[in-house]
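**Q** below are the sequence and a predicted model for it; my questions follow.
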Amino acid sequence: MNPLPGPWGAVLYETRTTHVRAAPRRVFRHRGYLWLVDPDHLPPIPWPLRPLAAFRARDHAIDRTESDMTIRQDLEHFLAGHGVRLGDGRVLMLTQARSLGHVFNPLTVYWCHDPQGRVRCAVAEVHNTYGGRHRYLLHPDAAGRAGTPKEFHVSPFFPVDGHYRMSLPPPGERLDLTVRLDRPDGHAFTATVHGTARPAGPRTLLRAALRHPFATWAVSLHIRYQGIRLWLRGLPVHPDPATEEVPTA
């Protein structure tokens, strides 16, 4: 049974995202919206509105050759590789839906529950602008806080080192997430996402899409724009160790 409210059994969060780079100090903000869905009960969006929101397993699969898996099955495959089995436990997924033919999710979060409804673990799925994807398995404390070493190339202006400290409390009427990166020489970067919940339905989706048109495209463009500004300031570029090539954007 899907416990989420609204006619579609999902929630839309109108969000404000802030990125703060410590040195040189740069602050980047943008507004948009995110979905909270149960992958086992995805929103039954009517066909006239489907161009505005689609949830596809291939937009999240780490191994994109496993094209026959659902979102839930792909996540369980990842968890099983780390010795975690949810059984009948519910999963809640915070993400950006594919809209107008495009999707880019810098961060998707899964809260994974045991059959008794307790949060068993969380998964932070990170995408970079070069098509790479990586998942971090987290075991948050009662306040939703967890840490993990950085293992994935995200920004060309940071090497793959350091440690993430995340605050990912399960969302309710409010969404309040924080991801902080600490490197050997100190605090490097913080991202926060704050939002207010609205039960998802036709009117809520249309209002969000009108207030934030081309939201999925805007995220990609804003990240690239900020990267160009940092590059023009002469910040050194760190190649992706997975390819040993310098990113071009």
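**A** Thanks, I have the structure now. Residues are numbered from 1 along each chain as shown.
**Q** drop to CA atoms for contacts and neighbour counts, all remaining ones
**A** Noted.
**Q** so what's residue 107 closest to, chain neighbours aside?
**A** Using C-alpha to C-alpha, 6 or more residues apart in numbering and skipping residues adjacent in sequence, the residue nearest residue 107 is residue 126, 4.8 Å away.
**Q** contact partners of the longest helix belonging to the chain?
**A** Longest helix of the chain, by residue count under DSSP state H: helix 215-232. The contact list for helix 215-232, computed with C-alpha atoms under 8 Å, 6 or more residues apart in numbering, reads 28, 32-33, 96, 98-99, 102-104, 129, 209, 237, 249.
**Q** buried residues in that helix?
**A** For helix 215-232, burial by neighbour count (16 or more other C-alpha atoms under 10 Å) applies to 215, 216, 217, 218, 219, 220, 223, 227, 230.
**Q** ok, so of those residues, who is nearest residue 168?
**A** Nearest to residue 168 among the buried residues of helix 215-232, counting by C-alpha to C-alpha, is residue 219 at 20.8 Å.
**Q** one step back: now distance to residue 202 too, for the buried residues of helix 215-232, in TSV please.
**A** As requested, the buried residues of helix 215-232 are exported to TSV (distance: C-alpha to C-alpha, whole Å):
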residue	distance to residue 202
215	17
216	19
217	21
218	22
219	23
220	26
223	29
227	35
230	40
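**Q** how many neighbours does the nearest residue to residue 154 once chain neighbours are set aside have?
**A** Nearest residue to residue 154, sequence neighbours excluded (C-alpha to C-alpha, 6+ apart): residue 128, at 5.1 Å. Using other C-alpha atoms under 10 Å, residue 128 is surrounded by 19 other residues.
**Q** check it against this one:
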Amino acid sequence: MNSCLYECHVMHHRFAPKAHRFVYRIFMFALDLDELEILHRKLRFFSLNRRNAYSIRDRDFMPVGETLHNNSSASLQTPRTPANLKARVVSYLGERGIDLTGGRVLLVTLPRVFGYLFNPVSFYFCQDRHGHQVAAIAEVTNTFREIKPFVLGSDTKEGSAFRLRTPKYFYVSPFTDMDVDFDFTLRTPNEKLSIQIDDYDSGVRTLTTTLTGTRQPLTNGTLAWFTLKYPFITLRIIFLIHWNALKLYLKKVPWFAKAARADVQRDLYRPHSSIAQPPKA
């Protein structure tokens, strides 16, 4: 089995305009998309497209084929949404000149927990048919349930890591403007998981986020233990996000309204009503 779990530390450190740092522990699933049916049958607490303690639903990920809000590359739009998640990843990358036919995809994510989904970012590590890592995708989801994938192809690969700095044009935090740069460093998972995402504003790093973890077996016993060790994990994550947002507000960090720069938010799926509707005359 390629699928496993990673027991992780998440660290957020804001450097400007006010310093702020917090760390918390979680666990993440690393799922070989070719093994989902096997895991569905093998694991008591995990299901595919069905309710369980932990469940993966295809519709929660990579909604390619749906309307792409403020599409900056009209030629890059999958005309339909394959039902199978791996098929969507293969199709999405195929449009971008990356051939995954016969390859494998490892999805690092947090699935639905007792039916509730909140997953700030998922990572896809993609191998071709020869076993070479040829691409990665960082699929970012904000608290408005909008989704934006960022593709890191072979041209961004440096050794065992994919590196990409790109304007985000996406509303992630009310304390960060929409046109700052994301700087991704996605290292291919093995015994360790190591991911870093930095924010740069006018060339200055203002925020760093790291996700580091150690591989653990994906078994009924481990899932049962992690359920006790990390209870209500998705609710805890969203609570920490809002609790630390309150702290930033009290520190008088500048705040950006989501609807204020609707034109800058582009290439995202499932736009919130604050930007999906045309402005009133």
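**A** Arrived safely, thanks for sending. Keep in mind that this is a model prediction, so the values were computed, not measured.
**Q** hmm, back to that, residues contacting the residue nearest to residue 107 of structure 1?
**A** Applying C-alpha under 8 Å, 6+ apart to residue 126 of structure 1 gives the contacts 105, 106, 107, 108, 133, 134, 135.
**Q** please redo it, this time with the cut-off set to 6 Å
**A** 106, 107, 133, 134 (C-alpha atoms under 6 Å, 6 or more residues apart in numbering).
**Q** with residue 53 of structure 1 instead?
**A** Applying C-alpha under 6 Å, 6+ apart to residue 53 of structure 1 gives the contacts 97, 98, 99.
**Q** let me know the closest of those residues to residue 40 of structure 1.
**A** Taking C-alpha to C-alpha as the measure, residue 40 of structure 1 lies nearest residue 97 of these, at 15.4 Å.
**Q** superposed on structure 1, what's the mean shift for the helix or strand encompassing residue 88 of structure 2?
**A** Residue 88 of structure 2 is part of helix 85-94 when elements are defined by DSSP states H and E. Helix 85-94 of structure 2, aligned to structure 1 and superposed, deviates on average by 1.9 Å (mean C-alpha distance after the TM-score superposition for structure 1).
**Q** excluding chain neighbours, what is closest to the counterpart of residue 238 of structure 1 in structure 2?
**A** Matched by TM-score structural alignment, residue 238 of structure 1 corresponds to residue 256 in structure 2. In space, residue 256 of structure 2 comes closest to residue 174 once its chain neighbours are excluded; the distance is 5.0 Å by C-alpha to C-alpha, 6+ apart.
**Q** what secondary structure does the one you found sit in?
**A** Per DSSP: H, G, I helix; E, B strand; the rest coil, the local secondary structure of residue 174 of structure 2 is coil.
**Q** which residue in structure 1 aligns with it?
**A** Using TM-score structural alignment, residue 174 of structure 2 lines up with residue 156 in structure 1.
**Q** coming back round to it: can you list the contacts of residue 53 of structure 1 in TSV and add neighbour count and secondary structure?
**A** Shown next, in TSV, are the contacts of residue 53 of structure 1 (neighbours: other C-alpha atoms under 10 Å; DSSP: H, G, I helix; E, B strand; the rest coil):
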residue	neighbour count	secondary structure
97	23	coil
98	21	strand
99	21	strand
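**Q** which position in structure 2 pairs with residue 203 of structure 1?
**A** Structural alignment places residue 203 of structure 1 opposite residue 221 in structure 2 (criterion: TM-score structural alignment).
**Q** residues contacting that match?
**A** Applying C-alpha under 6 Å, 6+ apart, no residues contact residue 221 of structure 2.
**Q** if you set the cut-off to 10 Å instead, what comes out?
**A** With contacts defined as C-alpha atoms under 10 Å, 6 or more residues apart in numbering, residue 221 of structure 2 is in contact with 43, 44, 45, 227.
**Q** and if you look at residue 192 of structure 2?
**A** Neighbour list for residue 192 of structure 2: 6, 7, 8, 212, 213, 214, 215, 216 [criterion: C-alpha under 10 Å, 6+ apart].
**Q** again, but for residue 3 of structure 2
**A** Residues in contact with residue 3 of structure 2 (C-alpha under 10 Å, 6+ apart) are 29-36, 39, 106-108, 215-219.
**Q** 8 Å instead?
**A** 29, 30, 31, 32, 35, 106, 218.
**Q** of the residues you listed, which is the most crowded?
**A** residue 30 leads these on contacts (other C-alpha under 10 Å) with 26 neighbours.
**Q** and that one, that's in a strand?
**A** Yes. Under three-state DSSP, residue 30 of structure 2 falls within a strand.
**Q** so what does it match up with in structure 1?
**A** In structure 1, residue 30 of structure 2 lands on residue 36 (TM-score structural alignment).
**Q** show me where structure 1 has its strands.
**A** For structure 1, strands defined by DSSP state E occupy the ranges 11-21, 26-37, 91-95, 107-113, 119-127, 133-138, 145-149, 163-167, 174-183, 186-199.
**Q** apart from its chain neighbours, what residue comes closest to residue 190 of structure 1?
**A** Closest to residue 190 of structure 1 by C-alpha to C-alpha, 6+ apart is residue 180, at 4.3 Å.
**Q** please name the residues that touch the one you found.
**A** By C-alpha under 8 Å, 6+ apart, the residues touching residue 180 of structure 1 are 164, 165, 166, 187, 188, 189, 190, 191.
**Q** hmm, try it at 10 Å
**A** Residue 180 of structure 1 makes contacts with 19-20, 147, 163-167, 187-192, as judged by C-alpha under 10 Å, 6+ apart.
**Q** cheers, nothing more for now.
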